[in-house]
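>>> after the sequence you'll find the predicted model.
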Amino acid sequence: MTISDINPVELKVFLNHIYEFKKGVRQMVLYTTNKKYEAFAVKRLTDQKISYIIQPVGNGRINLFFGRKECIEAIRLLVKQPLNKLSPEEDFILGAMLGYDICAQCERYCERKVRCA
């Protein structure tokens, strides 16, 4: 993919996530994007020595997890299936790792746990 193939509007959020990570606002990021941007994203993360993993989503999209090495290693162990197939506990852990509102995560966990019962 050449730089002329890149739509900066579509990657603006990705680039902002990198900025926030580098500034310490986030420890880890989950970014879902079109697979056509994978090479660009991987090059940017590799050039900046940011750990990452890619999870295919389907429909030509990918989940790109990136951030601190410790977090990415935990994701490698935790996320071995599509995100919608995670157990309520795995979903809770992932949300907490991504820095989502912990009370909202507790509500989500309880709702998912009741549905599973």
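Great, that's in hand. All figures in this text were calculated on a predicted structure; none of them were measured in a lab. Numbering: from 1, shown residues only.
>>> when you work out contacts or count neighbours from here on, use the C-alpha atoms and nothing else.
Fine.
>>> please list all residues in contact with the residue nearest the centre of the chain.
The centroid of the chain falls nearest to Leu30 when counting by C-alpha atoms, centre = their mean (1.5 Å). Leu30 makes contact with Asn63, Leu64, Phe65, Phe66, Leu98, according to C-alpha atoms under 8 Å, 6 or more residues apart in numbering.
>>> apply 10 Å and report the result again.
If you count contacts by C-alpha atoms under 10 Å, 6 or more residues apart in numbering, Leu30 has them with 14, 17, 52-54, 63-67, 94-95, 98.
>>> would you quantify the distance from it to Cys116?
Using C-alpha to C-alpha, to the nearest Å, Leu30 is found at 25 Å from Cys116.
>>> also this one, for the comparison:
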Amino acid sequence: MTPHDGLSMPVHLLGHHLYEYSKGVRPMVMMTLSTRDADTVTRKLAERFVDYHVQTVTEAKVNVFFGNPSCVAMVRSVVRKPLNQLTPEEDFILGTLLGYDREQQCRRFLAMAQAGREGAGREGAGRDGAVS
């Protein structure tokens, strides 16, 4: 909980993410949240008419993707499994949509493709289903 306003930290950070989205800093945001926080966040997104998609991570955690409708539609189409099981191509698309550094995304893609890892065994690599 934050001492300022009684909001949990993820809900408090939503304001910052919405500001960046509204200014065009990033086209899409992903937050990993407790299901309780996700209810609050999705309600606030709906009130602001911001498109979003919720992906279950565990019984207690979800990923909430929000931002430009076309980006969120792409996530709905591409992200159909846990993030640590994405193919190198799917991982590249997601990272690009989230505004990650393009050169790093290219290096990450090449390393994953060269290793022949179609999304397996990448825990801790930045998108393991538990980042915000």
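Now that the structure is in, tell me what you want to look at. All figures in this text were calculated on a predicted structure; none of them were measured in a lab.
>>> mind checking the TM-score on these two?
The TM-score (TM-score structural alignment, normalised by the length of the first structure) is 0.88; 112 aligned residues with a C-alpha RMSD of 1.5 Å.
>>> re the thing from before, looking at the contacts of Leu30 of the first structure, which are in strands?
Taking DSSP state E, the ones among those that sit in strands are Tyr52, Ile53, Ile54, Asn63, Leu64, Phe65, Phe66, Gly67.
>>> and which of these is nearest to Asn84 of the first structure?
Distance to Asn84 of the first structure, by C-alpha to C-alpha, is smallest for Asn63 among those, at 12.3 Å.
>>> so how far is Ala117 of the first structure from that closest one?
To Ala117 of the first structure, Asn63 of the first structure is 29 Å away according to C-alpha to C-alpha.
>>> kindly report the same for Val29 of the first structure.
31 Å.
>>> ok, now Gln48 of the first structure?
Gln48 of the first structure is 44 Å from Ala117 of the first structure, by C-alpha to C-alpha.
>>> now do Cys71 of the first structure
30 Å.
>>> unless I misread the structure, the residue nearest to the centre of the first structure falls within a strand.
Yes. Secondary structure of Leu30 of the first structure (DSSP: H, G, I helix; E, B strand; the rest coil): part of a strand.
>>> just the helices in the second structure please.
9-22, 35-47, 69-78, 88-97, 102-115 (DSSP state H).
>>> okay, the ones you listed in TSV with mean neighbour count next?
Putting the helices of the second structure into TSV (neighbours: other C-alpha atoms under 10 Å) gives the following:
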stretch	mean neighbour count
helix 9-22	16
helix 35-47	15
helix 69-78	16
helix 88-97	20
helix 102-115	14
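>>> brilliant, that's me finished.
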